[in-house]
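Student: Sequence plus predicted model, see below.
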Amino acid sequence: MATSAVVDDYLKSIYHHTEWQDERITPSQLATELGLAPSSVTEMVQKLATQGLVSHRRYGPISLTIEGQQRAAAIVRRHRLIETWLVREYGYTWDEVHDEAEVLEHALSDRLLARIDERLGHPRFDPHGDAIPAADGSTERVPFVRLRDAAPGHAGRILRVDDRDPDLLRDLDQLGVDVGREVRVVDGATLRLDEHSVTLPPGTADAVWLTA
């Protein structure tokens, strides 16, 4: 189980890197993402390549093979369904679910996961706006712009908020900045919500995606 969980964590990180941008992840970026020594990551990537899960040339970026993509999508589906389940059924807030899902994604049976999916009405997105892959691995992706790149005056709906910083999620929740909210960009540090403007916490411009 430990070995399987480690492989899943690598594949999930590689998968996640290209969901909201097109540049493939490098070994050094993957090491930073996982909090591991570059030498350890290099060794593991070589093992994943031998297993046919990733494609990688020395010093080059890493990409998932078809088999790796399917396995990554399956574990991402588990993680995001569990996050959605915890929020809807157990009253968790969106800043609390990531770590819980990290544990549960390796523990739930396929049968229970299917029951959860059915009970939730087959949701397409998790509480942070990330797409939940379908059982066949397919996902939806609509045109988007990162807040830091949005021009002043841009109007759109919040598609996604990065879930890596629980403190930022809590701050944004208090301001009413959440997935699905219609907003207008004043600048990288200010959004217009309905009839009032809110000053955003540091780091928000890098953590929020809007409809293009």
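Tutor: Perfect, I can see it now. None of the values given here were measured: they were computed from a predicted structure. Numbering: from 1, shown residues only.
Student: use CA for all of it now, contacts and neighbours both
Tutor: OK.
Student: And the helices in the protein, which stretches?
Tutor: For the chain, the helices defined by DSSP state H occupy 2-17, 27-34, 38-50, 66-90, 97-104, 110-119, 166-175, 204-207.
Student: in the first one, what's buried?
Tutor: So the one you mean is helix 2-17. For helix 2-17, the buried set under the neighbour-count rule, 16 or more other CA atoms under 10 Å, comprises Val7, Asp8, Asp9, Tyr10, Leu11, Lys12, Ser13, Ile14, Tyr15, His16, His17.
Student: Second structure follows, compare the two:
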Amino acid sequence: MPATSPAIEDYLKTVYAHTEWQPDPITPKVLADKLGVAPSSVTEMVKKMAANGLISHVPYGPLRLTDAGRARALAVVRRHRLIETWLVAEMGYEWHEVHDEAEVLEHSLSDRLLEAIDARLGRPTRDPHGDAIPSASGEVASEPFLLLSEAVTGHAARVIRISDRDPDVLRSLADCGIVPGIEVRVTDAAGDRVTLQAAGEVAELAHEVAAAIWVTA
């Protein structure tokens, strides 16, 4: 199986994304759950990826990208996030609609078209959900962050990123005006809800929704 196959790209992207916003490496079981495949399929694929020098793995241990695997993962992530940004900016998509489209297109766009999209969009550094878009050379912008669900009362911050896992959450947050880049201040972090001020409005978020929002530390 060539190192550039769509299947390998999906694996690499998932391994990379797992540790992008938290420090724990991914295990084969978690990888199988995220990809919706059988553990035996992950075992076979990991062997192929290790043989291609893309991943390091010891039996029953976590998975880690090699330098070559990380470079390839960043290239796929760059494609995915540029496509999402393009779909929202120029194709009329809402931010909760782009993930599945990008999953398909990321494997088929030529490098020439991707470069043209990047240039037309003005070389964006973050996608509609706030995830960093790696540069063509593999550089990734980052800054200290914490989950909104972990912020204390009085914490003032800028929203960095919102998970795209649940389209309903994205829609409800957009209705509240809570999007990447907006300034917020936590007014009450007690109990199972987080109350905050955003753009002059008061919003009450369930704890699980606040746990899908990353803000500056």
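Tutor: Looks like it arrived, so ask away. From a predicted model like this one, the values you see are computed outputs, not experimental measurements.
Student: Could I get the TM-score for this pair?
Tutor: The TM-score (TM-score structural alignment, normalised by the length of the first structure) is 0.95; 212 aligned residues with a CA RMSD of 1.6 Å.
Student: thinking again about what came up before, which one of the helices of the first structure is the most hemmed in?
Tutor: Of the helices of the first structure, the one with the most neighbours on average (mean count of other CA atoms under 10 Å) is helix 66-90, at a mean of 21.
Student: Can you tell me what sits against it?
Tutor: Around helix 66-90 of the first structure, the neighbours that count as contacts under CA atoms under 8 Å, 6 or more residues apart in numbering are 8, 11-12, 15, 52-54, 92-94, 97-98, 100-102, 104-105, 113, 116-117, 120, 123, 125-127, 130, 132-137.
Student: residue contacts, the spatially most central residue of the second structure?
Tutor: By CA atoms, centre = their mean, the mean C-alpha position of the second structure lies nearest to Asp131, the distance being 5.3 Å. Taking CA under 8 Å, 6+ apart as the contact definition, Asp131 of the second structure lies against Arg81, Ile160, Arg161.
Student: same question, Met1 of the second structure
Tutor: Residues near Met1 of the second structure by CA under 8 Å, 6+ apart: Lys48.
Student: Quick check: the gap between Val88 of the second structure and Glu101 of the second structure.
Tutor: 11 Å (CA to CA, to the nearest Å).
Student: Likewise for Glu84 of the second structure?
Tutor: To Glu101 of the second structure, Glu84 of the second structure is 8 Å away according to CA to CA.
Student: Find the residues that touch each one of those two.
Tutor: Common neighbours of Glu84 of the second structure and Glu101 (CA under 8 Å, 6+ apart) do not exist.
Student: Out of the helices of the first structure, flag the one nearest Arg148 of the first structure.
Tutor: helix 204-207 (4.6 Å; CA to CA).
Student: Find me the equivalent region of that closest one in the second structure.
Tutor: The alignment of helix 204-207 of the first structure onto the second structure (TM-score structural alignment) covers residues 209-212.
Student: contact partners of the matching stretch?
Tutor: With contacts defined as CA under 8 Å, 6+ apart, stretch 209-212 of the second structure is touched by Leu147, Leu148, Ser149, Glu150, Ile162, Ser163, Val169, Val194.
Student: gap between it and the chain center?
Tutor: The chain centroid and the centroid of stretch 209-212 of the second structure are separated by 14 Å, computed with CA atoms, centre = their mean, to the nearest Å.
Student: residues near the closest residue to Cys176 of the second structure other than its chain neighbours, how many?
Tutor: Closest residue to Cys176 of the second structure apart from its sequence neighbours, by CA to CA, 6 or more residues apart in numbering: Ala203 at 7.0 Å. Using other CA atoms under 10 Å, Ala203 of the second structure has 18 neighbouring residues.
Student: What separation is there between Ala203 of the second structure and Val140 of the second structure?
Tutor: Separation of Ala203 of the second structure from Val140 of the second structure (CA to CA) stands at 31 Å.
Student: How about Leu82 of the second structure?
Tutor: Where Val140 of the second structure is concerned, Leu82 of the second structure sits at a distance of 13 Å (CA to CA).
Student: Give the intersection of the neighbour lists for these two.
Tutor: Counting by CA under 8 Å, 6+ apart, the common neighbours of Leu82 of the second structure and Val140 are Ile133.
Student: hmm, who's touching stretch 15-23 of the second structure?
Tutor: So stretch 15-23 of the second structure is in contact with Pro25, Ile26, Leu31, Leu63, Arg64, Leu65, Arg70, Ala73, Leu74, going by CA under 8 Å, 6+ apart.
Student: cutoff 10 Å now
Tutor: 9-11, 14, 24-28, 30-31, 34, 55, 63-65, 69-70, 72-74, 77, 131-132, 142, 145-147, 161, 214 (CA atoms under 10 Å, 6 or more residues apart in numbering).
Student: May I have the residues that are in contact with Asp10 of the second structure?
Tutor: Taking CA under 10 Å, 6+ apart as the test, what Asp10 of the second structure contacts is Tyr16, Leu35, Ala73, Val76, Val77, Glu103, Glu106, His107.
Student: 8 Å instead, please
Tutor: So Asp10 of the second structure contacts nothing (CA under 8 Å, 6+ apart).
Student: Just tell me what Val184 of the second structure corresponds to in the first structure.
Tutor: Taking TM-score structural alignment, Val184 of the second structure has Val183 as its aligned residue in the first structure.
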